[in-house]
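Enquirer: got a predicted structure plus its sequence, pasted below:
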Amino acid sequence: MLSIARIKTFCKRHKIFLGLLIVLTISLWVEFNLFDLSLFSTSQKNLFLFFLFQINLILILLLLYFIFRYVIKIFYEIQIKKVSKSLKVKLFFIYFISIVFPSVVLVLGSFFFFKKTLDYWLKEFFEERVLTVLLKPEDYIKDIERDLLSKGQQIITDYLSQTEEIKSSVLRERYRYFMRVDSIEVFDWQGNLKKRTYSSEISQKIGIAPSFLERLKASKIPLSEISLVNSSPYLRVFIPFYDSKGQPLILAIGKFLRLEEFSGEKELVEKRYFRTFKQFLMTAGALVLLLVVFVGVWVGSKLGRNLTEPLQNLVIAAQKISKKDFNLEELKGLTPLDDEVGRLVEAFNEMTKKIKEYEEEVQNYNRYLLSVLDHLPVGILVLTPDLTVKFSNQSLNHLLKHYEVKSPQDLIDKLNLPALLSQIDLTNPFYTTLSWSTEQKEFSLGITLLKLEFLKTHEYLLIVENLEEKERLKRLSFWKEVALRVSHEIKNPLTPIKLSVERLKRQLEKTLEGEKKEVLLRTTNIIEKYIEELRKLATDFHYFTKKPELNLEKGTLLESLLEVISLYEIAYPEVKFRLKVEDEGECWFDKFQLKRVWVNLFDNSIKAMQEKGELSISLAREEGWVILKIEDTGEGVPQEVVEKINQGDLLSLKDLGTGLIMVYSIIDLHKGTINFYRKKDKGTSIVIKIPSQENLVKAN
């Protein structure tokens, strides 16, 4: 049994067809039973029959439209190979049976319909309607009378009631010729003829009879009169009206009655009804024939579609899934039904769901894998079988930029990879080095090549290492170990040396006088000074080998700078400190460590100025960064040294002293940046940027 939901769905999809079926049913019932009803007169029944005739014509057009639509749709579906050959044979028998069965039923029904219609037209229509029309010749005169009255009203409205002076020439040329009447006359209220225009068949004035004039004055409504003019019946219509001055006048408009037209009209009426009868029979026959064809095609199409549409949609869905397109919502035929095909559709939907989940899981895993590869510290390059770049991570892009290689494809060309692949066996990973040099420096890369085998294809994986960085880190690790030992070796004897010098100084200072005492003090002061420098050097060595934890506190860089500047203003009176503050530089920082940075940078700048000159310091804020700028008027750092500093090459920085390494490390711990610039005129400019938010400083 059909469920209510399926019945509603069917009604929604076929509401146009159901509407046509209802109209056709009502039309057939009326045509079969109209003339048995006593509620309507014969003329009313004929009027209904005329409307039914028009409805039949409309139904024929609609049936033609639906027949062609379904036939074209069937052939189109077969053309695009939605239906297999075996299904074509089944559809042929379905169409054949669905057309023959309704044809037999509808043709038998149409026999009674034609018999009933033929009996009515022969007995009722021709015996009553045609004879009634032929026995009413006065209808011909009434038609001419109505036509003359309409034309007379038009002449009064357009001309006679508007003009100041009525002219016969206007009545003749503008109205009589174009309206095809034989006379137009204008009388005054006493019956005197004022203006006239006659056709060539009227040789004298016609005038108006006094008795008729009196009757017209009394009624004051349009009246007609038939008289003989030149032995021919002549019809005139008299219409009272007022001119533009308000004077009462009478318009007479007339036309000869043509008896030969009247007799011909009777013959035309008879022929017209015979032709209408034939047209009705032909239309009814065509309607029944087209209805039979349409019902056959429509029923066959629906039965065939119910059989093939789920299978067609399964084929389409399988093709979409093979292209990794799992959007199957628009395929309406994939709704499971309670039959064998429905169970097949249900199993297919479950399979599609599992495949979609697996595909999404694979995509998520691939995204995770690509993310891991993208953040590896070594360069990763994935190539297709034709050596086209499929993936390259950030480390490789940075490495190529550092080595002045424009793109991964240039690296492939340098490696001459096609020739290399033809010479090696990639059963196991293959390792090689690639070296080249420019005028300024030499480059060296380590490359591991692997072949990744898949089900139907393969890809190549290149792991690219920076051998220069690798060697540099090895040397840096060794240097840090040496620095730690040197720090201990220097620091251990400094304390007893300092204590011994202080003891010697106290003992001899009491016994010596004059020049000897002065030499003693000068010598011990120099020894103490260099002891402190050695202690500072040892401390810097120790700091370089460790990575201390920052003690972050919220404060202002201005306050930290002022504490250091106040000490240097006393110690170096010939150095002028100029401070420009746009922002106090509030941020999170380690106060002790940054003070070491200020001291080291100030020391270097003052030494470069030979303890006299100008040191400019400015503080500002820009897009979440606190910016400190220090400028001196010394000789300036050489350009090649500036480039090494800005590149962060720690091994190059050792030539400039351990203090600069300590500065660079502390700023890096604060997640900041430090850059050196050589001024055009004289001096060096140092720009330090520190993030103003705590979470950025603590990041990573």
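Expert: Sure, I can see it. Numbers count the residues shown, from 1 in each chain.
Enquirer: for the rest of this, base every contact and every neighbour count on C-alpha atoms.
Expert: OK.
Enquirer: which SS state does Phe241 fall under?
Expert: strand (DSSP: H, G, I helix; E, B strand; the rest coil).
Enquirer: comparison target, given below:
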Amino acid sequence: MKHIIIIGACLLSAALLLLLTIAGADTDFFGRKYRLLIQLNIGFVLFLVALVGYLLWSLRCKLKAGVFGSRLTLRFLLILSLMTIVPGALIYSVSIQFLGKSIDSWFDVKVDKALESSLNIGRALLNKQLDDLNKKTRAAVPTLSRQSLALLDLKQLLELTQAQEATVLDEHGEIITFSNTDENVRSPNIPDAGVLSLARTQGTYGAIESVTGKGLYLRMIERIPVDASGIKEDIYLLQLLQLVPKEVAEDAEIVQTVYRDYEELSLSRQGLKGFYEVTLTLVLLLSFFSSIAVAFLISEQLSAPLGMLAESTRAVAQGDFSRRNLVKSNDELGVLTESFNLMTRQLEEARTTAQLNQNEVESAKTHLESILANLSSGVLVLDERFCMHTANLSAEYILQVPLIDLEGLTIEECAIRKPSLLAFVNKILEGFNSEETGDWQSQMDHFEEGLSQVLLLRGTRLPVASGGGGVVVFDDITNLLQAQRAAAWGEVARRLAHEIKNPLTPIQLSAERIQQKFAEKLNLEDAKILRRSTETIINQVRTMKAMVNAFSEYARAPELKLRLLNLNELIQEVLSLYEMKSENEKSHPLIRLLLDPNLGLIRGDSARLRQVIHNLLQNAQDALIETTEPIITVRTEMVKNHVQFSLSDNGNGFPDHVKIRAFEPYVTTKIKGTGLGLPIVKKITEEHNGTVQIENIHPRETRVSIILPAATENDLTFDYKIT
């Protein structure tokens, strides 16, 4: 719509300029329509001013809003406007000066005198002819006055005077007689009453007159005295008309017209200047504002493709390759637009291909990360400088170190940052340094915050073509070794129990029989020696039997009789036996119960769990023998979906080297201990799908915690056995 208005305004401006041009050339049209044209042009100039103002305001709004391409439109507009305004203003100023000087030159003194001289020459020539005619007329009048009016021969007079028409009139203008060289003329040319009156009064009249349709004539009138009438008062007039030669008449007419026009122009010199100045000013304003409007149109037409290309370029820079610009021309802009469209298509295809490749890489990476995340083995990836590149979650879990904080550091720097990794790092460096090519494998003991782990490490170098570096895979085989060791100890215990238990009973019976048979036959001193010896044998046999029974208990895998149990009740039942036993002893530890009344039920074998509680209480009592104020604390609580039972004492705690191997058979700090109490506790706990932990709580407290799964809703409706 805006383009249509601008084009229409320019066409209307051209039409008004054309009308001004016509008005300046056509005097009649100018006289009739000039004021209306001036008003129309002024009104249209105001309309163009408003249109240009609106266009400038809209461009300012676009610039303020940061519309892309508006600055380019402004630049084109300024260039095109300057190309129009500067030449137009220069031509206008030159035209005004030239017009002023030209108009002034029209009224130069020489021109004025030349025109006046030309007019005088023409007048002199005509006056000369008029004088000649006057002389001829006067010469003929005396002859006519002596003749009778009825006998006048005007044709002879015409030949004599070389006039074209002769007429005799009375004083009232009535025709007495007339003659004309043209026989087709039926009536003479009668002068008006004023001319007749002047001729009667003065007796003569001569003038140069223009006869309508016949040209320029010399009119001469002379009064004729007529004696034949006998009345002297009668007055007759002789009129002669002589045609001025056509060339002379035309030249005289031209000179007269030019002189008259010159006089009129001379009188309106300033008005003429003002007229042309107003006309030129209107032409300038119409041209100026029309050019600005057209400059807007051209600027938008030129900047629109470039603006679209620039906007599309910005979209491409932001990653949008779907932009396609319409090719509207076959010029350089069209070629540029087509090249841009081709480039965006190629970029979009390249991005699609790259995206597909990236998706494949991401998919492979995600798959690999998923595999690494779900591996139970720890995996470390090292680059060519042996900097930590990648570590999976299992590696952090096994080493108990947040390895993500160490990524990008060399493994030596990792050991400095985390001293607990020093032995681990040294083992890796030792493996890679010992095997320049191929794989290596090693086993080590790893200590972290009082925990001992046995790690199995396997390493391999990566190909140099892929960047070099290496991969270390390691597993925590502590539980595996413990299971193997437990199985081995179980087998040993089973065989020892079988091989040792059989001869113990005969030994005990033989010792009792020897004492019974020979005690009375010996003297008192020898009998005492015999009794002490046999009692020693019997006590040692009993100790051996207890040890064998412990071996059997550790080695056998009895059938579990799982029932719904309340652990609080089971603990109180076992503790009641210890309270009865403590009443007969002088010093016994204080037992504090912190039982959770809302403790959930568990599924377990009551006999096996009693043995767990008994072993823990017995160990606690043994650890408090040398403590002045022994205290045992028994606590139960719910931990998420598990039941936790913990027993703590204020004894000396476990030494670190013992704590690490506390659940291994025959590891004990007691002189008479078998070292099977805690291994049995761990075995029974694991049979119930639970876990057991040992903590030294400083300054003087040791806590053993057992965590068992709580019974579910399904467990409340079923009761079954698990072997």
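Expert: Thanks, I have the structure now. What you see is a predicted model; the values in this text were computed from it and never measured.
Enquirer: once they're superposed, tell me the TM-score.
Expert: TM-score for the superposed chains, counting by TM-score structural alignment, normalised by the length of the first structure: 0.48, backed by 456 aligned residues with a Cα RMSD of 6.5 Å.
Enquirer: which residue packs closest to Leu564 of the second structure, ignoring adjacent ones?
Expert: Arg603 (4.7 Å; Cα to Cα, 6 or more residues apart in numbering).
Enquirer: now do the buried residues in the one helix or strand Val111 of the second structure maps to.
Expert: Assessed by DSSP states H and E, Val111 of the second structure sits inside helix 109-145. For helix 109-145 of the second structure, a neighbour-count test (16 or more other Cα atoms under 10 Å) marks 112, 115, 118-120, 122, 126-127, 129-131, 133-134, 136-138, 140-141, 144-145 as buried.
Enquirer: just to revisit the earlier point, sticking with the residue nearest to Leu564 of the second structure, tell me its helix or strand.
Expert: strand 602-604.
Enquirer: mind giving me the packing neighbours of that strand?
Expert: strand 563-565 (3 or more Cα pairs under 8 Å, 6 or more residues apart in numbering; DSSP states H and E).
Enquirer: buried residues in the helix or strand following the strand it packs on?
Expert: Using DSSP H and E, the next helix or strand after strand 563-565 of the second structure towards the C-terminus is helix 567-583. By neighbour count on 16+ other Cα under 10 Å, the buried set for helix 567-583 of the second structure is Leu567, Asn568, Ile571, Leu575, Tyr578.
Enquirer: for burial, what's the neighbour tally of Glu533 of the first structure?
Expert: Neighbours of Glu533 of the first structure under the rule other Cα atoms under 10 Å: 12.
Enquirer: residue contacts, it?
Expert: Glu533 of the first structure makes no contacts at all, as judged by Cα atoms under 8 Å, 6 or more residues apart in numbering.
Enquirer: and the helix holding Val111 of the second structure, how far out from the chain middle?
Expert: Relative to its parent chain, helix 109-145 of the second structure has a centroid offset of 98 Å by Cα atoms, centre = their mean, to the nearest Å.
Enquirer: could you do stretch 268-276 of the first structure as well?
Expert: Between the centre of stretch 268-276 of the first structure and the centre of its chain there are 64 Å (Cα atoms, centre = their mean).
Enquirer: stretch 292-307 of the second structure too?
Expert: On Cα atoms, centre = their mean, the centre of stretch 292-307 of the second structure falls 26 Å from the chain's centre.
Enquirer: let's have the buried residues of helix 567-583 of the second structure in JSON lines, adding distance to Phe288 of the second structure.
Expert: Formatted as JSON lines, those follow (distance: Cα to Cα, whole Å):
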{"residue": "Leu567", "distance to Phe288 of the second structure": "104"}
{"residue": "Asn568", "distance to Phe288 of the second structure": "105"}
{"residue": "Ile571", "distance to Phe288 of the second structure": "109"}
{"residue": "Leu575", "distance to Phe288 of the second structure": "114"}
{"residue": "Tyr578", "distance to Phe288 of the second structure": "118"}
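Enquirer: tell me which of these is nearest to Glu525 of the second structure?
Expert: Proximity of these to Glu525 of the second structure (Cα to Cα) peaks at Tyr578, which lies at 40.5 Å.
Enquirer: give the full set of residues in contact with Arg71 of the second structure.
Expert: Applying Cα under 8 Å, 6+ apart to Arg71 of the second structure gives the contacts Leu63.
Enquirer: in a strand, it, correct?
Expert: No. Assigned with three-state DSSP, Arg71 of the second structure falls outside any strand and is helix.
Enquirer: how much space between it and Arg60 of the second structure?
Expert: Separation of Arg71 of the second structure from Arg60 of the second structure (Cα to Cα, to the nearest Å): 10 Å.
Enquirer: helices or strands next to the helix or strand harbouring Arg272 of the first structure in the packing?
Expert: Element membership for Arg272 of the first structure (DSSP H and E) is helix 259-322. When contacts are defined as 3+ Cα pairs under 8 Å, 6+ apart, helix 259-322 of the first structure sits against helix 42-79, helix 85-120, helix 131-134, helix 340-374.
Enquirer: and those as a markdown table, adding mean neighbour count?
Expert: Putting those into a markdown table (neighbours: other Cα atoms under 10 Å) gives the following:
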| stretch | mean neighbour count |
| --- | --- |
| helix 42-79 | 15 |
| helix 85-120 | 14 |
| helix 131-134 | 13 |
| helix 340-374 | 14 |
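Enquirer: among those helices, which is nearest Arg236 of the first structure?
Expert: That would be helix 131-134 among those, by Cα to Cα, at 24.8 Å.
Enquirer: which residues are contacting the closest one?
Expert: Lys266, Val269.
Enquirer: how about the next helix or strand after it: buried residues?
Expert: Reading on from helix 131-134 of the first structure to the C-terminus, the next helix or strand found by DSSP H and E is helix 138-155. Residues of helix 138-155 of the first structure classed as buried: Ile144, Glu145, Leu148, Leu149, Lys151, Gly152, Ile155 (neighbour count, 16+ other Cα under 10 Å).
Enquirer: now render those as CSV, adding distance to Tyr120 of the first structure.
Expert: Output for the buried residues of helix 138-155 of the first structure, formatted as CSV (distance: Cα to Cα, whole Å):
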residue, distance to Tyr120 of the first structure
Ile144, 33
Glu145, 35
Leu148, 38
Leu149, 39
Lys151, 41
Gly152, 43
Ile155, 47
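Enquirer: Phe187 of the first structure and Ile155 of the first structure, how far apart?
Expert: 14 Å.
Enquirer: I meant Asn46 of the first structure, not that one.
Expert: Separation of Asn46 of the first structure from Ile155 of the first structure (Cα to Cα): 37 Å.
Enquirer: relative to its centroid, which residue of the first structure is most remote?
Expert: Thr511 (99.1 Å; Cα atoms, centre = their mean).
Enquirer: helix/strand/coil for Gln443 of the second structure?
Expert: strand.
Enquirer: pull the contacting residues for it.
Expert: Val454, Leu455, Leu456, Leu457.
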